[in-house]
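Asker: Return a 3D structure for these sequence lines:
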Amino acid sequence: MAVLEDLKEYAERATGLRRPGKRTAPDLVRPRKPQTVRFKDDGLVPNHPRWPLIIYRGAVAFGKGLDPAAVIEDLFEANGWGDTWRNGIYDYVHYHSRIHEVLGIARGKGRVRFGGNKGRIFTLKAGDVAVLPAGTGHQCLSADDDFLVVGAYPPAGTYDECTTAQDRPKSLKSIPKVPVPRKDPIYGVDGPLAKLWKKAK
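Answerer: Here you go, the predicted model:
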């Protein structure tokens, strides 16, 4: 599926077809109250010491004739979150210690556990967006065959993938140093993300 989606993305970006564009993508956002969840260090997955996972339910509307993945890509990029990819979510527990991540559901439905093996399971479906502070464990437990996720990252930080106990010592030092992004990936500069992450102690 990833290869096919990569080809679609390439064609859409080359032609502009089925894409809303960065200027109009924010018009497809619905106001939603953020759902926040904090996770403790579980011994393997550190999670973030201060900031919660943020989930926006049904926050993205997909305009008629537009590719849902392209809508999410343009929306994230309009708010400064880049290096987008299209795929699923890995089926093993992992986290990123040097960068935050946003996951937008373009198609289908999946059961995703956040926070590591002792975390919580959420069913995510098309239009949902999850914003993961650095250190947040995540793993797909099951999904529809057509489950498609668009991921992206803020400008500050470096991608890494942590899965083992050997990753912990460095991770515990790097996670708190990843800065708050300037913009919420879907609601922009006035979105809830900055307040929630700065306010959280």
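Asker: Going by C-alpha atoms from here, please, whenever you check contacts or count neighbours.
Answerer: Will do.
Asker: The host helix or strand of residue 14 packs against which elements?
Answerer: Assigned by DSSP states H and E, residue 14 belongs to helix 2-15. On a contact count with 3 or more C-alpha pairs under 8 Å, 6 or more residues apart in numbering; DSSP states H and E, helix 2-15 meets strand 82-87.
Asker: mind listing what the residue most central in space within the chain touches?
Answerer: Central residue of the chain (C-alpha atoms, centre = their mean): residue 102, 1.7 Å from the mean position. Residues near residue 102 by C-alpha atoms under 8 Å, 6 or more residues apart in numbering: 129-132, 151-153, 185.
Asker: Next, the structure of the following sequence, for comparison with the previous one:
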Amino acid sequence: MPIDRRRFCSALALLAAAPFCPFARAQSREVAMERIALTAPAHGVPNSHYPVMLYHHVIPPDTADNAAYLEHLFMANGWPPQWRYPVYPFTHFHITTHEVVGCYAGAAQLQLGGEQGPIHRVGVGDVLLIPAGVGHKQIAADKDFMLVGAYPSGFSPDLCRDEPEKLAERLKAAHGVPLPKSDPVTGHSEGALKYWAGL
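Answerer: The predicted model follows:
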């Protein structure tokens, strides 16, 4: 079930500020990653010249609270967490911000790039950094599948569907979203800062 955004953010801020925060070890990490190129528009989905970044095994094996670990990691890297929820079962995307989602329970098959796009399995410890404009959709999932979602500080998501008549304006808007100042997983190294810069 979704958590009220205001109460969630307030509680998270208090937890992170606690002197003996149990998630203080959630630090920026160099992890295995793959890049998924989805550069061509698909129907009404803009997609992006930036690749989707898929990070593996982000959560250490001895972590007591997977969701809290990801929230603290994203927060520490300038991506305040906003929700806990699965992925919508229809193709959608954002043209106002990039998005990061981290799996803390279960597993799912997610389709990227539009209705004909590739399908990727995402499980506990996997994190997807999705550029503005890239379509995503949940195809199938375990009953307990859940994600933490976050956006760069100062940015908020809209919700766009696959509408071909709006493609031109949405392409322009999505491509105008600036590069993030930090990577939600690796901080100020690797990740988006390495593979998105200069594209």
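Asker: Got a TM-score for the two of them?
Answerer: Once superposed, chain against chain, the TM-score is 0.86 (TM-score structural alignment, normalised by the length of the second structure); 194 aligned residues with a C-alpha RMSD of 2.6 Å.
Asker: In strands, which of the contacts of residue 102 of the first structure fall?
Answerer: Among those, the members found in strands (DSSP state E) are 129-132, 151-153.
Asker: ok, back up a step: next helix or strand past the helix holding residue 14 of the first structure?
Answerer: Heading C-terminal from helix 2-15 of the first structure (DSSP H and E), you reach strand 35-37.
Asker: quick one: contacts of that following strand?
Answerer: 52-56.
Asker: Compare that strand with the second structure and give me the mean distance after superposition.
Answerer: Comparing strand 35-37 of the first structure with its match in the second structure after superposition yields a mean distance of 0.8 Å (mean C-alpha distance after the TM-score superposition for the first structure).
Asker: can you list the residues that contact the next helix or strand after that strand?
Answerer: Sequence order places strand 53-56 as the next helix or strand after strand 35-37 of the first structure, per DSSP H and E. By C-alpha under 8 Å, 6+ apart, the residues outside strand 53-56 of the first structure that reach it are 32-38, 128-133, 136, 193.
Asker: Of those residues, just say which sits nearest to residue 177 of the first structure.
Answerer: residue 133 (11.3 Å; C-alpha to C-alpha).
Asker: gap between the closest one and residue 79 of the first structure?
Answerer: 17 Å (C-alpha to C-alpha, to the nearest Å).
Asker: Setting aside sequence-adjacent positions, which residue approaches residue 174 of the second structure most closely?
Answerer: residue 95 (4.3 Å; C-alpha to C-alpha, 6 or more residues apart in numbering).
Asker: got the contact list for that neighbour?
Answerer: Residue 95 of the second structure neighbours (C-alpha under 8 Å, 6+ apart): 132-133, 157-158, 160, 170-171, 173-174, 177.
Asker: Pull the contacting residues for the equivalent of residue 146 of the second structure over in the first structure.
Answerer: Mapped onto the first structure by TM-score structural alignment, residue 146 of the second structure lines up with residue 148. Residue 148 of the first structure makes contacts with 69, 86-88, 105-108, as judged by C-alpha under 8 Å, 6+ apart.
Asker: Same check on residue 164 of the first structure?
Answerer: residue 44 are the contacts of residue 164 of the first structure under C-alpha under 8 Å, 6+ apart.
Asker: If we use 10 Å, what do you get?
Answerer: Applying C-alpha atoms under 10 Å, 6 or more residues apart in numbering to residue 164 of the first structure gives the contacts 44-45, 93-95.
Asker: Report the buried members of those.
Answerer: 44-45, 93-95 (16 or more other C-alpha atoms under 10 Å).
Asker: Among those residues, which one lies nearest to residue 124 of the first structure?
Answerer: Using C-alpha to C-alpha, these come closest to residue 124 of the first structure at residue 93, 16.9 Å.
Asker: For residue 187 of the first structure, see how far away the spatially closest residue to residue 21 of the first structure that is not a sequence neighbour is.
Answerer: Take residue 21 of the first structure and drop its neighbours on the chain: the residue closest to it by C-alpha to C-alpha, 6+ apart is residue 74, 5.8 Å away. Note on residue 74 of the first structure: its distance to residue 187 of the first structure, by C-alpha to C-alpha, is 13 Å.
Asker: Over to residue 177 of the first structure?
Answerer: Going from residue 177 of the first structure to residue 187 of the first structure by C-alpha to C-alpha gives 24 Å.
Asker: do residue 25 of the first structure as well
Answerer: From residue 25 of the first structure to residue 187 of the first structure the distance is 11 Å (C-alpha to C-alpha).
Asker: In terms of neighbours, single out the busier of the two.
Answerer: residue 25 (24 against 20; other C-alpha atoms under 10 Å).
Asker: thinking that one is in contact with residue 60, fair?
Answerer: Yes: with contact defined as C-alpha atoms under 10 Å, residue 25 of the first structure reaches residue 60; the gap is 9.4 Å.
Asker: shared neighbours, the two?
Answerer: 71-72, 75, 186.
Asker: got a winner among those residues for most neighbours?
Answerer: Counting by other C-alpha under 10 Å, top hit in those: residue 72 with 34 neighbours.
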